[in-house]
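**Student:** coordinates only, no sequence provided:
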C-alpha cells in the first residue's frame, strides 16, 4: 500500500499538516463503505481508500472549501474506483455463475478476484452516523445488494451510489463525473431499471427482533450439529455457497445432504459472532484432529435472512485473509472436558465443506 505521510512541502506547517491528516483519517470508514459498494471487495476497498488519501493529501492545496471535506474525499474515491474498474472484470457470487450443483459433482475452485467478498461492518460504516443513516448504510453493504451493483457499468454504479445511498443532487454528481445533469439522470434511470430485475427486498429490510431470535436458534443448532433443527430454520429456497468453490446448493434436501455428508466434518464446530455486510456473521472454528487441541479457523459464515427463515448460508473459506480483517482469533482454546455437544448421525466427510 502507498505511504500516507505528509509531503515535504507541508513540513513548515507541521501542526496544521498533522491536524489535517487526522481530519482526513476520520472519514476512512465512510470512504471504505463507498469503495466496497463500488468494487465488491474489502481488500480492494482498502487499497482504494489508501490511494484516495494519498491523492487527497497531494492535492490538498486545491481544496477550496466550497464543499464539505467528506464530499471532496468521496469525489476522489469515486474516481479511484472508476480507474480500478477499468482494469478488471466484475465480481460475482456462486449463484450467478451457473445452476445449482449436484452433491456428487466436482469442487471447482475459482480465484479470489472472481468473488464478491464480505466486509466487516465496523470498517465500512462510520461511527458518527446517526441511527437512521446507520440502518441505511448497513443495508447498502448487504451481499445481495453489492452483488447486484456489480451488474451495472461503472459510471452507472457511481451515479446510483452517489444519489441513492449518499443522497447527492444530480448537479453535484454531474460535476463530480464531469458530465451533464441530463446524462446523470439517464444513467440513474438505467441503473434503477437493471436493479429492478433483481429481488432485493430482503437486502433493503432492517433486521427484526424475530430475526435476532432466529440467529440465536441457528447458533444453537449448528453448534449441536442438529441437522434436522438447522434445516427447519431454512427458507424452502435457501442457498448454501462456499467461495472460493463454485459449488452452490438450493433447497432443504441438497443442503441437508451436504451437512450430513461432505459437510459433516463441521460437527463439533464453535462459532464466534461478528457482523459482515450489515448481516449476522460468525467465525467458524472446526474441532481439532487430536484430543485436547484448539479449534482452528474454517470459514466466515454470513447469514442472509428472509422473514423468519434463513435465505442463504454463505461460508467464505479464505480464513487466512478474512479472520485478521474481522479481528477474529487465530484459534480457540480447547473446551473443558465433557462440554462437547452430542454428535448427530451423518455420513463421513468425503470432501471439505461446512
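**Tutor:** Thanks, I have the structure now. What you see is a predicted model; the values in this text were computed from it and never measured.
**Student:** contacts and neighbour counts: CA atoms only from here.
**Tutor:** Noted.
**Student:** tell me the helix or strand right after the host helix or strand of residue 259.
**Tutor:** Element membership for residue 259 (DSSP states H and E) is helix 252-260. Next helix or strand after helix 252-260 toward the C-terminus (DSSP H and E): strand 270-276.
**Student:** counting neighbours, which bits of stretch 312-321 end up buried?
**Tutor:** For stretch 312-321, burial by neighbour count (16 or more other Cα atoms under 10 Å) applies to 312, 313, 314, 315, 316, 317, 318, 319.
**Student:** likewise stretch 285-299?
**Tutor:** For stretch 285-299, the neighbour count (16+ other Cα under 10 Å) marks 285, 286, 287, 294, 295, 296, 297, 298, 299 as buried.
**Student:** can you show me the strands along the stretch 251-354 of the chain?
**Tutor:** 270-276, 279-286, 296-306, 309-316 (DSSP state E, counting those that start in this stretch).
**Student:** how distant is the second one from the center of its chain?
**Tutor:** Spelled out, that is strand 279-286. Chain-centre distance of strand 279-286: 13 Å, with Cα atoms, centre = their mean, to the nearest Å.
**Student:** put this next to the previous one:
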C-alpha cells in the first residue's frame, strides 16, 4: 500500500471491511506486506524455514477466521504477531528445538532423533514501512545462524519474549498482551533470556561480524575462499580460518575444530574431488552454493550450502548444509563443465 500515512490507513480500513464481508482477495492484500517478516519471526522461533512457513500459513488461516474478533483500535500487525508467536510456541511443543552439530549437548538425544537447524534465504527477509532503519538492521542481524542457534537453547517462552522485546521492539506491556501474561512475567523471562544469551553467544560471534572487513573486505574474503576450493588448495583455505575454527555438515553429526583437524578432513575427503562455488546469501551471512563434479552426469552437482561466520578478518565457522534446497536460494540444479 502506497501513499501518505492517512491514505494508507484509509485503504487498510477499507480492505479490512471488505475482508470481514468475505472478500478473500482483500484479505490477501491486507496481510501481504506482513508475510515475509512474519516468516522471519517464525524462523527465529523455530529454526526451520519449512516449520516457519507452516506457522505463517496457520497464522493467516486463523486470522481469516478470526477477523470479527480483531479490535479496530489495535494494531493489525501486532495482532498478526500475536497469532504467529502462539502458533510457533505450539509447534515447538510438538517438534522440539533444532540443533547444529557443534552445539549438541553431550549425552542428549540420540543423533537419529535430532532435528537440525535449517538455513534461511536472505531474499525472504521482508519489512514493512513501520520498521525504521535501526529496527531493520536488528531484524537482519538477528537471523544470523549463531544467534538463531542460541535462541533454540532458550525456553520457548524466553525465546518469544526476547524476540518480541529486543528484536521487534515491543514494550513490556505489549509483549505481555501478545503472550497473555503479565508485565512482571515478561520482564523476568527477558532477564533470564538475556543472561543465557550472553553466556551462550561469545562476544566475538555476536552480531556485526563483518564490521572489521567492510563490504570490499567481505567480497575479497569470499573470492579467496571460493578460489582456494576450486583450486583444491588446502593451505589457502586453512590460512583463511581462525585458529579455533569449526567445520560441520548437518545432517552429519561429526564436526571438526582447529586448523589441523580441518586440514586433515579436507585433504582426505572433500578436496579429493573437483569443486565450483556460487555466491549466495543466507541468514545475513556470506554463503556459497557448492557443487562437486559428477562423472556420471558430466556436470557439477549440488553438494551443500556453506554459511561462513567471520570473526575479525578470518572465518570462524563453516556450516555446510548438505540437504539444503538450492532452488530456495536461487541456485541452479547443476553447473556445466
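**Tutor:** Everything's here; your move. Since the structure is predicted, the reported quantities are computational estimates derived from the model, not experimental observations.
**Student:** next, the TM-score between them, please.
**Tutor:** Here the TM-score for the pair of chains, by TM-score structural alignment, normalised by the length of structure 2, is 0.86; 312 aligned residues with a Cα RMSD of 2.2 Å.
**Student:** so which of the buried residues of stretch 285-299 of structure 1 comes closest to residue 85 of structure 1?
**Tutor:** Closest approach between the buried residues of stretch 285-299 of structure 1 and residue 85 of structure 1, by Cα to Cα: residue 299, at 27.9 Å.
**Student:** which ones are touching that closest one?
**Tutor:** With contacts defined as Cα atoms under 8 Å, 6 or more residues apart in numbering, residue 299 of structure 1 is in contact with 283, 284, 285, 315, 316, 317, 318, 319, 354.
**Student:** now structure 2: which of these match?
**Tutor:** Retained in structure 2: 283, 284, 285, 315, 316, 317, 318, 319, out of the contacts of residue 299 of structure 1 (criterion both residues aligned by TM-score structural alignment, their matches' Cα atoms under 8 Å).
**Student:** which single one of the residues you listed is nearest to residue 226 of structure 1?
**Tutor:** The closest of those to residue 226 of structure 1 turns out to be residue 284 (Cα to Cα; 15.9 Å).
**Student:** can you tell me what residue 300 of structure 2 aligns to in structure 1?
**Tutor:** Aligned counterpart of residue 300 of structure 2 in structure 1: residue 295 (TM-score structural alignment).
**Student:** what is the burial count for residue 164 of structure 1?
**Tutor:** Neighbours of residue 164 of structure 1 under the rule other Cα atoms under 10 Å: 14.
**Student:** so how far is residue 117 of structure 2 from the aligned partner of it in structure 2?
**Tutor:** For residue 164 of structure 1, the aligned residue in structure 2 is residue 166 (criterion: TM-score structural alignment). Distance of residue 166 of structure 2 to residue 117 of structure 2, given as Cα to Cα, to the nearest Å: 22 Å.
**Student:** repeat that for residue 247 of structure 2.
**Tutor:** For residue 247 of structure 2, the distance to residue 117 of structure 2 - Cα to Cα - is 15 Å.
**Student:** residue 163 of structure 2 too?
**Tutor:** 18 Å.
**Student:** residue 16 of structure 2 now?
**Tutor:** Applying Cα to Cα to residue 16 of structure 2 and residue 117 of structure 2 gives a distance of 37 Å.
**Student:** how about residue 142 of structure 2?
**Tutor:** Residue 142 of structure 2 is 15 Å from residue 117 of structure 2, by Cα to Cα.
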